[in-house]
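Colleague: starting from these lines, generate the structure:
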Amino acid sequence: MSAVIALRAPLDEDLTAFVQSLRSLGVAHRVAEQGNEQVLWVPDEQVAAQVRELYARAPQGDPGLQPAHTSAQRARPGFLAQAKHSPLTLLVLALTLLVALLTWGGDNYDAGRWLSFVDFHIDGQYIYFGSFAQVIDSGQWWRLLTPMLLHFGLLHLAMNSLWYWELGRRIEARQGALMLLLLTLWFGLAANVAQYVYGGPALFGGLSGVLYGLLGHCWLFQWLAPNAAYRLPRGVLVSMLIWLLICMTGVFELLQFGAIANAAHVGGLIAGCLTGLLGGLLARRLQRR
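Modeller: Next up is the predicted model:
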């Protein structure tokens, strides 16, 4: 007996609680995107009728069928379950951690100079930077990307890693590991080049530019083609944009907290908005077919 469609729902409707109810009841089912809808399949028409009845009575799930823990615990799988479906996200974070250990949080300049945008050497209290022309002449093209792996201090590493985990696995789940890899490289390139063009030779690094790229990508993609994976809490988007504006005021340099690569953030955000615009338009076009 072939599977039948039990119900259809808009893409922006969260079926998590309802699907949890079906799992609690032991109902075999499958949810897939079809056009501009979510489609829930079940084994036969008899089960489909029961599912429709349950959905009409409790579209957010029947609380009486739920386990005795909170809805947040039900809806969110554990770390190991998330990690299993996010290998590329974990690989990038592992590589970032490895670089942090090799460079000792940015304090090991002998190791860090091989990953900076341009080479440099330290003589006494002074640091001397090479030129981008030397990067080209020596064929050290990896320098266009590797600054995104450099971090300066534990807090810098921790904050960027947490945000990459949150945003990266969303894209990996929605568009696949290859797309996340391509986007990460593109955002890293855009951020690093923007910072060098704006600020000139300097020691900068971190995943921040990539993170703003991921944010811009999810933001515009979700706006054009709504989907559960890219639906970020409004406060996340607003707070990150406000943080960007605060950093651009130069207040942290004035308070001697260190320089911030604002151009990298802006470059990554613009690159992310561009891919989100293109990807969202394409996804919306496919949904309408």
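
Colleague: from here on, contacts and neighbour counts on C-alpha atoms
Modeller: Will do.

Colleague: correct me, but Gly106 touches Trp114?
Modeller: No - Gly106 lies out of contact with Trp114 (CA atoms under 8 Å); the separation is 11.8 Å.

Colleague: can I take it that Ile122 is in a helix?
Modeller: No - secondary structure of Ile122 (DSSP: H, G, I helix; E, B strand; the rest coil): strand, not part of a helix.

Colleague: residue contacts, it?
Modeller: Residues near Ile122 by CA atoms under 8 Å, 6 or more residues apart in numbering: Tyr128.

Colleague: okay, helices next: where are they in this protein?
Modeller: Applying DSSP state H to the chain gives helices spanning 16-25, 45-57, 71-75, 79-84, 87-102, 109-112, 132-138, 154-175, 177-199, 208-224, 234-248, 251-254, 262-287.

Colleague: let me have those helices in a markdown table, adding mean neighbour count and distance to Asp119 as columns.
Modeller: As requested, these are arranged in a markdown table below (neighbours: other CA atoms under 10 Å; distance: least, CA to CA, whole Å):
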| stretch | mean neighbour count | distance to Asp119 |
| --- | --- | --- |
| helix 16-25 | 18 | 50 |
| helix 45-57 | 15 | 62 |
| helix 71-75 | 12 | 48 |
| helix 79-84 | 11 | 35 |
| helix 87-102 | 17 | 17 |
| helix 109-112 | 17 | 9 |
| helix 132-138 | 12 | 8 |
| helix 154-175 | 18 | 22 |
| helix 177-199 | 21 | 13 |
| helix 208-224 | 26 | 20 |
| helix 234-248 | 13 | 26 |
| helix 251-254 | 12 | 24 |
| helix 262-287 | 21 | 18 |
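
Colleague: please provide the structure for the following sequence as well, for comparison with the first:
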Amino acid sequence: MYFVYQFKETEDPKGLTEALWHHKVAHQIIFKDGHNELWLLDPSQLPAVEQLMTIWKDDPALLQQAKPASVVRTTSKGGVISQLKLSPVTTILLLLTLLVAVITQLGADIKTVGYFSISPFDIKNGHIYFYDLAEVFSKGEYWRFFTPALLHFSVLHIVFNTLWIWDIGGKLERILGSVVWSVGVVIIAVLSNVLQYQISGYPLFGGLSGVVYGLIGFAWLLPVLSKRWPIIISKQLMVFFVVWLGIGYTPFPEMLGLGSIANTAHTIGLLSGLVLGVIYWLATKHRQS
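Modeller: The predicted structure is shown next:
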């Protein structure tokens, strides 16, 4: 992280930070020694930040219409490459998800799905036979606690999840760092998968939706707990996800042809993200003093 600017006591950084995120400038507001400070992740974006700050100081109302040359150039020519460099774990996760989708044919190849499901299974005479978690653990197949997150069963399913991981996950990785972000994703995925299996008792489920809900919860809660955190998830978007979570418990998704939804994974993912948000806030709270 690179220090850019110390705000005066009378200056509210909210408008500037919203404009920076609008232009895909990864940054963080840190409260230190009685002042808010602006820190930048990628120093190559400093010219764009300086242009936006000039506009912000002259007339904050013009920020949303501003198009700094360096930001436009980065977005149009190197946006994807920049994302790959700044969010490598997010990129790897998405590539693995796409690879699994291809080799399982989006769940159509049931034999291959069995390599990634939370429990190995056999289908005989129309009946499915599988193991409980204790047996999976005793067999040493620990990867199964995570890999259901890589399984997807429709184009809409994988597109929805990967787009949110690319957007929200990429931003969080740039802020938190790859190690912390990776640990959080693994925790959310494992908790979502394990409890989904324990409650449903059925191994054929999958998707990154639990992780998406976890990241949404984490990203929404941190600005509530700490003013130094950028607002990534708006209140309206959070309401949408909570409403959709509730709809998942109704027959409506199946009526739309979306199939059965792993509601427990979604709920546990959201709760895990909120809890991790509190833990992270408590662990880093000293930075504000």
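
Colleague: any idea what the TM-score comes out to?
Modeller: Scored against TM-score structural alignment, normalised by the length of structure 1, the superposed chains reach a TM-score of 0.78; 266 aligned residues with a CA RMSD of 3.6 Å.

Colleague: returning to what we had before: more crowded one of Gly106 and Trp114 of structure 1?
Modeller: Taking neighbours as other CA atoms under 10 Å, Gly106 of structure 1 and Trp114 compare with Gly106 leading, 22 against 16.

Colleague: and the most centrally placed residue in structure 1, how far is that from Trp243 of structure 1?
Modeller: Centroid-nearest residue in structure 1: Leu167, 2.3 Å away (criterion: CA atoms, centre = their mean). For Leu167 of structure 1, the distance to Trp243 of structure 1 equals 17 Å [CA to CA, to the nearest Å].

Colleague: now swap in Phe79 of structure 1 and tell me
Modeller: 28 Å.

Colleague: repeat that for Gly153 of structure 1.
Modeller: 19 Å.

Colleague: on that earlier part again, looking at the helices of structure 1, which is nearest to Ala3 of structure 1?
Modeller: helix 45-57 (8.2 Å; CA to CA).

Colleague: OK, contacts around the residue nearest to the centre of structure 1?
Modeller: Applying CA under 8 Å, 6+ apart, the residues contacting Leu167 of structure 1 are 211, 214-215.

Colleague: and those residues, which is closest to Ser71 of structure 1?
Modeller: Using CA to CA, the contacts of Leu167 of structure 1 come closest to Ser71 of structure 1 at Leu215, 26.1 Å.

Colleague: I'd say that closest one and Leu237 touch.
Modeller: Yes - Leu215 of structure 1 sits in contact with Leu237 when judged by CA under 8 Å, with a separation of 7.5 Å.

Colleague: count of residues packed around Asp122 of structure 2?
Modeller: 15.

Colleague: list the contacts of it.
Modeller: Counting by CA under 8 Å, 6+ apart, Asp122 of structure 2 has contacts 128-130.

Colleague: buried subset of these as a PyMOL selection?
Modeller: Applying 16 or more other CA atoms under 10 Å to the contacts of Asp122 of structure 2 leaves a buried subset, and the PyMOL line that selects it is:
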select buried, resi 130
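
Colleague: narrow the contacts of Asp122 of structure 2 to those in strands?
Modeller: Applying DSSP state E to the contacts of Asp122 of structure 2, the entries found in strands are 128-130.

Colleague: just those now: which is nearest Arg228 of structure 2?
Modeller: Phe130 (47.7 Å).

Colleague: so that closest one makes contact with Ser117?
Modeller: No - the criterion here is CA under 8 Å, and Phe130 of structure 2 misses it with Ser117 at 10.3 Å.

Colleague: between these two, which contacts overlap?
Modeller: Pro203.

Colleague: what's near enough to touch the residue lying closest to Asp107 of structure 1 once chain neighbours are set aside?
Modeller: Of all residues not flanking Asp107 of structure 1 in the chain, Phe152 sits nearest, at 7.4 Å (CA to CA, 6 or more residues apart in numbering). Residues counted as contacts of Phe152 of structure 1 (CA under 8 Å, 6+ apart) are 105-107, 205-206.

Colleague: list only buried entries from those residues.
Modeller: Counted by 16+ other CA under 10 Å, the contacts of Phe152 of structure 1 give 105-106, 205-206 as buried.

Colleague: one step back: from Asn160 of structure 1, how far off is the residue nearest to Asp107 of structure 1?
Modeller: For Phe152 of structure 1, the distance to Asn160 of structure 1 - CA to CA - is 11 Å.
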